[in-house]
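> sequence plus predicted model, see below.
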Amino acid sequence: MKFVCYTDWNQLPESANALFLQAEKDSLFFSRPWFENVATALNDDETMALACVVAGSKVMAILPLMKSAGNIGYALKHRYTPLYSLLLAKDDQQQVLACLVEGLHQLPLEALLLEPVADKDGHLEGLQGSMQAAGFGCDRLFRFYNWFLRVQGQSYAEYMAARPAKLRNTISRKKRKLEREHGYDIHLFSGDDVPHKMPDYYAVYSASWKANEQYAGFVDTMVARFSKAGWSRLAILYIKEQPVAAQLWFVGHGKASIFRLAYDKAWKPYSPGSILTSFLMEYVIDTDKVEEIDFLTGNDAYKQDWMSDRRERFALSCVKSVKPAGWYERFVASLKRILKKQ
């Protein structure tokens, strides 16, 4: 068993695919297509490092990292990353973690900053414990809230019956008003059809209250990768063939992730966003049969109407503590300043 740090995807042994396939069952944002896409979006001064433990020909652990100027290793992440974790095989976990930490200790890094991470993540809890045993000082810092829904076998009708009356009444009233005054159609695209309909998504986005999509290249390549795997769901509400609301969701392994949503602000009085959300909720609950629906990031008040629970996401910092007294506290303070700038 040995520690290896790869800097290119072509260097990664083929056996790593099994680890990615295992990890994507927990989250599509732990999948190989996701991390490969993140790696293509690195800045010129950033480099990828896949910190791995390899036993024979089998990859036992992957900690996807990136490094820029300075002596901090960061999670391989993008601004749109909602969740991050260590990929870890089920066998010999304590030995694998010990090997990983020993290798990380030898890297020319003073600290690791891994984010955003779940409060309860057994892999990262194990990593944190092993790093602390090796002399690292570790801390968790709050990053953001995450609203989600446990479907618990409900049908869409049962789900909606449990929503606030104001939300249910608004959707029913606005549907009738929009149909009566203008008429509308909703089209759902999946698979290879999704990339071809992204221009309509961007048309809605540019007419919305949001700024233009500054990461269009990242989104397009991600949609292409996820659509190839069958994970993409793009719903668009049209009025007289004009797209006025669009939502991009990802669905895989029993979970639906609400990735991006927008509507043309000129049609706000008709609540096209809520109409489209209710349509997609019905589809992923009754057709995709998901077990969980995830709003990913943000504590917006409206998300509470659609979801059932809220959890926290954190940044995990691990700092080498073999330094003069007071150095650790100053370094952690500098990490907190970094987080505030993001």
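Cool, got the structure. Residues are numbered from 1 along each chain as shown.
> contacts, neighbours, all on C-alpha from now
Will do.
> what sits against the residue nearest the centre of the chain?
For the chain, residue 82 is the residue whose C-alpha lies nearest the centre (CA atoms, centre = their mean; 3.1 Å). With contact set as CA atoms under 8 Å, 6 or more residues apart in numbering, residue 82 has these partners: 29, 116, 296-297.
> using CSV, please lay out those together with distance to residue 307.
Converted to CSV, these look like this (distance: CA to CA, whole Å):
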residue, distance to residue 307
29, 20
116, 20
296, 11
297, 13
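> which helix of the chain spans the most residues?
Ordering each helix of the chain by length in residues (DSSP state H) puts helix 165-181 first.
> hmm, back to that, how much space separates the residue nearest to the centre of the chain from residue 19?
20 Å (CA to CA, to the nearest Å).
> residue 244 too?
Between residue 244 and residue 19 the distance is 41 Å, computed by CA to CA.
> for residue 160, state which of the contacts of residue 82 is nearest.
residue 296 (20.5 Å; CA to CA).
> mind checking the SS state of the closest one?
coil (DSSP: H, G, I helix; E, B strand; the rest coil).
> quick one: contacts for it?
Residue 296 touches 82, 146-148, 257-259, counting by CA under 8 Å, 6+ apart.
> try 7 Å this time
Counting by CA atoms under 7 Å, 6 or more residues apart in numbering, residue 296 touches 82, 146-147, 257-258.
> hey, where'd the strands end up in the chain?
2-6, 47-55, 58-67, 72-75, 87-88, 111-118, 136-150, 185-190, 232-239, 242-252, 255-263, 292-294, 309-320 (DSSP state E).
> out of those, flag the one nearest residue 103.
Proximity to residue 103, assessed across the strands of the chain by CA to CA, is greatest for strand 2-6 (5.5 Å).
> in that closest one, what counts as buried?
By neighbour count on 16 or more other CA atoms under 10 Å, the buried set for strand 2-6 is 3-6.
> distance-wise, check residue 38 relative to residue 17.
17 Å.
> and those two? which has more neighbours close in?
residue 38 (20 against 14; other CA atoms under 10 Å).
> quick check: end-to-end length of stretch 72-91?
Counting by CA to CA, the terminal residues of stretch 72-91 are separated by 29 Å.
> re earlier: residue 244 and residue 19 - which one has more neighbours?
For residue 244 versus residue 19, neighbours defined as other CA under 10 Å are more numerous around residue 244 (27 against 22).
> okay, pairing it with this:
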Amino acid sequence: MRLHPVTGGRLPDWCERFLAPVGAGDIFATRLWYDTTLAHALPPGTTPLLGCCAEDAALLPLLRGSHGGLRSLTTPYTLAWRPLPAQPTSSAALIACGASLGAALRFRAPARLEALAEDAPGLEDWLQGLRDAGIAVQRYRHFGNWHEALVPGAGWSGYMAARPPALRTTVRRKLDRARRDFRFEMLCEPGPALEAAIAGYLDVHAGSWKPAEPFPAFDPALMRGAAAVGALRLALLRDTAGKAVAAQYWLVSGGHAWLLKLAHVEASRAASPGTALTAMMIRHLIEEEAVQHLDFGRGDDAYKSLWVAARRQRMGLVLAHPGHPLGLLAIARRQIAGWIGR
């Protein structure tokens, strides 16, 4: 595997053949996602690298940490990470890609890859290549991801009929109040209106229960970039004075909609503006955009299971070689944990 440094806060042009188009339904494999991450969310002390595997059959967006170990180019915002093949590849090619990475990790500190989907096509072949190269592949649970594939033709009414009764009652009451007391606003395109909506989103976040963002420039930059390519849906509820009391933004691509962030102002909590806004947005996505799949992002927050019914596990990998002291230590720890757990 050859490693190429990334400079200038964006992927080089030669990466295009590895990247997914914005409209293909794989937003976390696009230039939009990686360029925004590189420019606004690089973890301190890391260096971005691009690993080219098996005669450039696949690209691995990576980071090198301050102690020299490799890790996936992922951040607290990442919902999915995977190797990026240049084109649909065979099982043998994927095994070769894994072996190429494995050869680069021999006698080196362990690598850590995060946010992998357990059911990603070709993943097991890729992992087999790593094992064939002598790398111990250790899986761990990274985060839960709540989502739902919508029933074709069911519409908003069918979607709501499948929700828990308590949520159906709450949504009906809160939507009636929201129509009286608040104004719904959704921004999709660049321009002054988007900038005002981003400012409203930031005001809501500042007045919410949420902690400060680790990378404050990331969300606004992603909204602007997504708006420029037609993938943004930024929604707000404003009170009669024009003040935003709830905000959330989604990315839409290829029939999929991902809820990246949501918040409401704590002072307006009694009116449940966040619940009303989520219902308004999902109804819009179903009725106006014929979205086929909803994704509520990272984590097992209790409210997510009310809106979407399925949970899947995102996993992490520690890739260790016994020829390095830290690799040997990682392997020994896993073995000891296995003995204790028996």
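Looks like it arrived, so ask away. Note that this is a predicted model, so its numbers are computed, not measured.
> TM-score of the superposition?
The TM-score (TM-score structural alignment, normalised by the length of the first structure) is 0.87; 327 aligned residues with a CA RMSD of 2.7 Å.
> now residue 69 of the first structure, nearest residue through space, not along the chain?
residue 45 (6.9 Å; CA to CA, 6 or more residues apart in numbering).
> test my guess that that neighbour contacts residue 66.
No. The pair residue 45 of the first structure / residue 66 is not scored as a contact, 10.1 Å apart, by CA atoms under 7 Å.
> contacting residues around residue 87 of the first structure?
Contacts of residue 87 of the first structure (CA under 7 Å, 6+ apart): 19, 23, 61-63.
> which of these are retained in the second structure?
Here is what carries over to the second structure from the contacts of residue 87 of the first structure, by both residues aligned by TM-score structural alignment, their matches' CA atoms under 7 Å: 19, 61-63.
> which among these end up buried?
In these, the ones that pass as buried (16+ other CA under 10 Å) are 19, 61-63.
> please convert the residues you listed to TSV, extending it with distance to residue 201 of the first structure.
Output for those, formatted as TSV (distance: CA to CA, whole Å):
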residue	distance to residue 201 of the first structure
19	33
61	37
62	34
63	34
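> what is the nearest of these to residue 233 of the first structure?
For these, the nearest to residue 233 of the first structure is residue 19 (25.3 Å; CA to CA).
> and the residue nearest to the centre of the first structure, what pairs with it in the second structure?
The pairwise alignment with the second structure assigns residue 82 of the first structure to residue 79, based on TM-score structural alignment.
> neighbours around the aligned partner of residue 184 of the second structure in the first structure, how many?
Applying TM-score structural alignment, one finds that residue 184 of the second structure aligns to residue 186 in the first structure. Residue 186 of the first structure has 16 neighbours, counted by other CA under 10 Å.
> ok, now how distant is residue 186 of the first structure from residue 237 of the first structure?
Residue 186 of the first structure is 4 Å from residue 237 of the first structure, by CA to CA.
> if we can go back for a sec, can you list the strands of the first structure in CSV and add distance to residue 125 of the first structure?
Output for the strands of the first structure, formatted as CSV (distance: least, CA to CA, whole Å):
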stretch, distance to residue 125 of the first structure
strand 2-6, 20
strand 47-55, 17
strand 58-67, 14
strand 72-75, 16
strand 87-88, 12
strand 111-118, 10
strand 136-150, 11
strand 185-190, 36
strand 232-239, 31
strand 242-252, 25
strand 255-263, 23
strand 292-294, 22
strand 309-320, 10
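> so which of those comes closest to residue 198 of the first structure?
Per CA to CA, nearest to residue 198 of the first structure of the strands of the first structure: strand 232-239, 8.4 Å.
> and the angle from that closest one to helix 165-181?
50 degrees (axes from the mean of the first three to the mean of the last three CA atoms, to 10 degrees).
> distance from strand 232-239 of the first structure to the second structure after superposition?
Once superposed with the second structure, the aligned residues differ from strand 232-239 of the first structure by a mean of 0.6 Å; criterion: mean CA distance after the TM-score superposition for the first structure.
> neighbours of residue 209 of the second structure, just the number please.
12.
> I misspoke; the intended subject was residue 331 of the second structure.
21.
> ok, now residue 314 of the first structure?
20.
> same check on residue 216 of the second structure?
Neighbour tally, residue 216 of the second structure, other CA under 10 Å: 12.
> who touches it in this structure?
Per CA under 7 Å, 6+ apart, neighbours of residue 216 of the second structure: none.
> try residue 150 of the first structure
291-293, 308.
> do that again at 8 Å, thanks
Residues in contact with residue 150 of the first structure (CA under 8 Å, 6+ apart) are 291-293, 308-309.
> ok, now how distant is it from residue 208 of the first structure?
Residue 150 of the first structure sits 30 Å away from residue 208 of the first structure, going by CA to CA.
> how about residue 68 of the first structure?
In terms of CA to CA, residue 68 of the first structure sits 34 Å off from residue 208 of the first structure.
> same question, residue 22 of the first structure
38 Å.
> the two - which one has more neighbours?
Counted by other CA under 10 Å, residue 22 of the first structure and residue 208 do not tie: residue 208 has more neighbours, with 20 against 16.
> for residue 299 of the second structure, what are its contacts?
Residue 299 of the second structure neighbours (CA under 8 Å, 6+ apart): 143-146.
> in stretch 56-72 of the second structure, what's buried?
Buried, per 16+ other CA under 10 Å, within stretch 56-72 of the second structure: 57-65, 70-72.
> nope, stretch 74-93 of the second structure is what I was after
Those would be 74, 77-86, 93, for stretch 74-93 of the second structure by 16+ other CA under 10 Å.
> pull the most distant pair out of those residues.
77 and 93 (30.1 Å).
> in this structure residue 61 of the second structure contacts residue 72, no?
Yes. At 6.3 Å, residue 61 of the second structure counts as touching residue 72 under the criterion of CA atoms under 8 Å.
> state the distance from the closest residue to residue 94 of the second structure other than its chain neighbours to residue 79 of the second structure.
Closest residue to residue 94 of the second structure apart from its sequence neighbours, by CA to CA, 6+ apart: residue 126 at 5.0 Å. Residue 126 of the second structure sits 20 Å away from residue 79 of the second structure when distances are taken as CA to CA.
> contact partners of stretch 186-195 of the first structure?
Residues contacting stretch 186-195 of the first structure (CA under 8 Å, 6+ apart): 197, 220, 223-224, 227-238, 276.
> what's the answer for stretch 59-68 of the first structure, then?
By CA under 8 Å, 6+ apart, stretch 59-68 of the first structure touches 13, 15-16, 19, 35, 45-54, 73-76, 85-89, 91, 96, 100.
> and if you look at stretch 264-283 of the second structure?
Under CA under 8 Å, 6+ apart, the answer for stretch 264-283 of the second structure is 156, 171, 174-175, 177-178, 184, 204-205, 207-209, 235-237, 245-248, 262-263.
> quick one, which of the contacts of residue 296 of the first structure are buried?
For these, buried by 16+ other CA under 10 Å: 82, 146-147, 257-258.
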